[in-house]
Each structure stands twice: as structure tokens, then as C-alpha cells.
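> Make a model of this:
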Amino acid sequence: MQQFDYDEVLDLILAKDDRYPREAYHFVREGLDYTQHSMAKMSGAKEPRHVSGQELTDGMRQFALETYGPMARMLLNEWGIHSTTDLGEIVFNLVENNLLAKTDKDTLEDFAGGFDFDEAFTVPYLPSAKPEKKSTKSSRAKRSK
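As a prediction, this is how the structure comes out:
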């Protein structure tokens, strides 16, 4: 088996396709590891298995929220990731350069429409309800004492 340096291969990818910075590729790689280990743990499997594009986008969503919290959307946007299609583009750049593997059934279209970024990364951090106003009676009672 041929030895390779992950960062050297990333240099080659970035020279051919500069849409996404190095950090985006590291995020996808870490998101894949997170997804595979989470799924193995849930199923009781000892070894990680191949995940579909839909499973991977959902896992990367969870990974981003757990890792970056309310900053996830901003960081992903900074890295050029604005949709699940961008995640797929990065995955397939890694596949084409033998850093990830795919099955014959895996396609870039598997990543299209995975989830809405606003729904996933903004909505969870919006205030859930308007703060309750203090009743006028209790405010007046406190002032008159």
C-alpha cells in the first residue's frame, strides 16, 4: 500500500480547487470520524462502517453543533460551506484523491438538500420565548414601600 501524507494530498487538492480552505477539509474528515464512531456506538458494532451521504451530513451537523455551538454557522460559512452540497463537494474531492473511499452507489447528489443551514445552526440558538413582563401591580407595590 502506498504511503501518503494527508496534508501533501490536501495541498494538491487546494492547488486544483480553491473553493474551500484546508480547514473545511479537516472539518469534513473529523466529521466523518465522529459520524462513523457515533453510528458504531449506537449499533453496538466494534468497527466503524461506511456511511451514506445523508448519514454523513447529519453526523457533520451534530459534530458542528457539539464542537462549535452557536459559532458553527459562522465558521462553516468562513470555510465556504453554505449547504450540504458543499459538504459533498469536499467529500468527493477527498474521494477523487484517494483520501476517502466510496461505493458504486455513492453520488454527489446524496448530499443535496440534506438539511437547511438556518434551521440547523441558527434556530437552536434563537430565544425560545419573549421574556415575561413583570406585572404592573407588583412593580407599584414595591415602589410604594
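
> From here on, just use CA atoms for contacts and neighbour counts.
Will do.

> Count the neighbours of the closest residue to Ala112 other than its chain neighbours for me.
Spatially, and ignoring its direct neighbours in sequence, Ala112 is nearest to Thr85 (5.0 Å; CA to CA, 6 or more residues apart in numbering). For Thr85, the neighbour count with other CA atoms under 10 Å is 19.

> Run a quick check on Thr85 versus Phe115, I expect a contact.
No: the pair Thr85 / Phe115 is not scored as a contact, 9.8 Å apart, by CA atoms under 8 Å.

> Just list what the helix or strand hosting the residue nearest to Ala112 packs against, helices and strands only.
Thr85 is located in helix 84-96, with elements delineated by DSSP states H and E. When contacts are defined as 3 or more CA pairs under 8 Å, 6 or more residues apart in numbering; DSSP states H and E, helix 84-96 sits against helix 22-43, helix 53-68.

> For whatever helix or strand comes next after the shortest one, what is the distance to the chain centroid?
Later in the chain than helix 53-68, the nearest helix or strand by DSSP H and E is helix 72-78. A distance of 10 Å separates the centroid of the chain from that of helix 72-78, by CA atoms, centre = their mean, to the nearest Å.

> List the buried residues in helix 72-78.
Counting neighbours by 16 or more other CA atoms under 10 Å, one finds that the buried residues in helix 72-78 are 72-73, 76.

> One more, please, to line up against the first structure:
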Amino acid sequence: MNFEKTVENIFSKDSRYKPDAYEFVAAALHFSQKKLKRQGHILGRELLEGLKEFAIEQFGPMAKTVLNHWGIHRTEDVGNIVFNLIEKKFFFRTETDSLDDFKNVYDFESAFSGILENMGKSNPSSGEPAGKKGEKDKKVLQKPPIG
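Okay, here's the model as predicted:
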């Protein structure tokens, strides 16, 4: 079964999170692995930090609004999505991984506040003012690779 069909199957049984939420969490996993220069397993906390950064890159000051629209209101929601995908064998876990790894890692309100204010400041990773990067540096949300 492909990713899209798997998500449809999950959604038919658990409609707390929209299908876009699953696609975004999978994309955030790939983003986090690339950022950490790691293939395979990453910790729940690492995924959550990567997801926060990826959401801000993708949606700017609308990040929290978009995530909330998809049903993601707190870090535990990301854990539920991850474990739904683990159950369907799209993500894998180690023996020590648990839903508790996702509990209260950060508060969405504070994690996604002040984005507009920070957009005018320098981008520390590039040394350039935010919003002045070239077109080639823009990130586009894509469906995660399958298999």
C-alpha cells in the first residue's frame, strides 16, 4: 500500500488529523534527517524541533494556524501521527521509543509566536537578512518519497 492510501486508511479510522498532517510530519522527518545528516531513526524530540523549524520555513507566521487546521495543536499530536504511521509500518521505532517522547516537548503558542518580528532580523544560517535569500533557496513542501 502506498503512503497516500495508508493515510486514507488511517484517516477513515482516526479522523483527528487531516491527511495533510501526515504528509507534513513525513516531510518534517526527512527535513530533520537531512538537517541532522542522518539516515534512519531520529528521536522524538529531534523530529519535533525539525518540525517546528520546517513549519516556520514553509508557512512563516501562519505555521501554527496551518498545523492547527490539520489537527496538530501540541507536540503529543505529532506523536500520535508518528505512532499511527508506525502501526502501518511506514515509520519504524526502536524498543525505547514511546508516545511519552512527544509529551510537552514545547508549547505551540510560544514556539510559533514572534515569527513576524523575527522575519525582519538576519538569518543566522546564511548571514543575510531574512526574506532576501535567492529563489533557489526557497523550500517547497513536497510529498515524501515512498519506499
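
> picking up where we left off before, comparing the helices and strands packed on helix 84-96 of the first structure, which comes out most buried?
helix 53-68 (a mean of 20; mean count of other CA atoms under 10 Å).

> What's the match for Gly44 of the second structure in the first structure?
Aligned counterpart of Gly44 of the second structure in the first structure: Gly53 (TM-score structural alignment).

> any idea how far its match is from Gln62 of the first structure?
For Gly53 of the first structure, the distance to Gln62 of the first structure (CA to CA, to the nearest Å) stands at 14 Å.

> what sits against the spatially most central residue of the second structure?
Taking CA atoms, centre = their mean, the centroid of the second structure lies closest to Leu51, which sits 3.2 Å from it. Counting by CA atoms under 8 Å, 6 or more residues apart in numbering, Leu51 of the second structure touches 25, 28-29, 31-32.

> Looking at the buried residues of helix 72-78 of the first structure, which is nearest Asp5 of the first structure?
Proximity of the buried residues of helix 72-78 of the first structure to Asp5 of the first structure (CA to CA) peaks at Leu76, which lies at 24.8 Å.

> The second structure: which residue goes with the closest one?
Aligning on TM-score structural alignment places Leu76 of the first structure opposite Leu67 in the second structure.

> now Asp110 of the first structure
Here Asp110 of the first structure is matched to Asp101 in the second structure, going by TM-score structural alignment.

> and that match, how many neighbours?
When neighbours are defined as other CA under 10 Å, Asp101 of the second structure has 16 of them.

> and it, what is it in contact with?
Here Asp101 of the second structure is in contact with 43-45, 79 (criterion: CA under 8 Å, 6+ apart).

> Format the residues you listed as JSON lines; extra columns: distance to Lys5 of the second structure.
Below are the contacts of Asp101 of the second structure laid out as JSON lines (distance: CA to CA, whole Å):
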{"residue": "Leu43", "distance to Lys5 of the second structure": "26"}
{"residue": "Gly44", "distance to Lys5 of the second structure": "25"}
{"residue": "Arg45", "distance to Lys5 of the second structure": "28"}
{"residue": "Gly79", "distance to Lys5 of the second structure": "20"}
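
> now, the most widely separated pair of these?
With CA to CA as the measure, no two of the contacts of Asp101 of the second structure lie farther apart than Leu43 and Gly79, at 11.0 Å.
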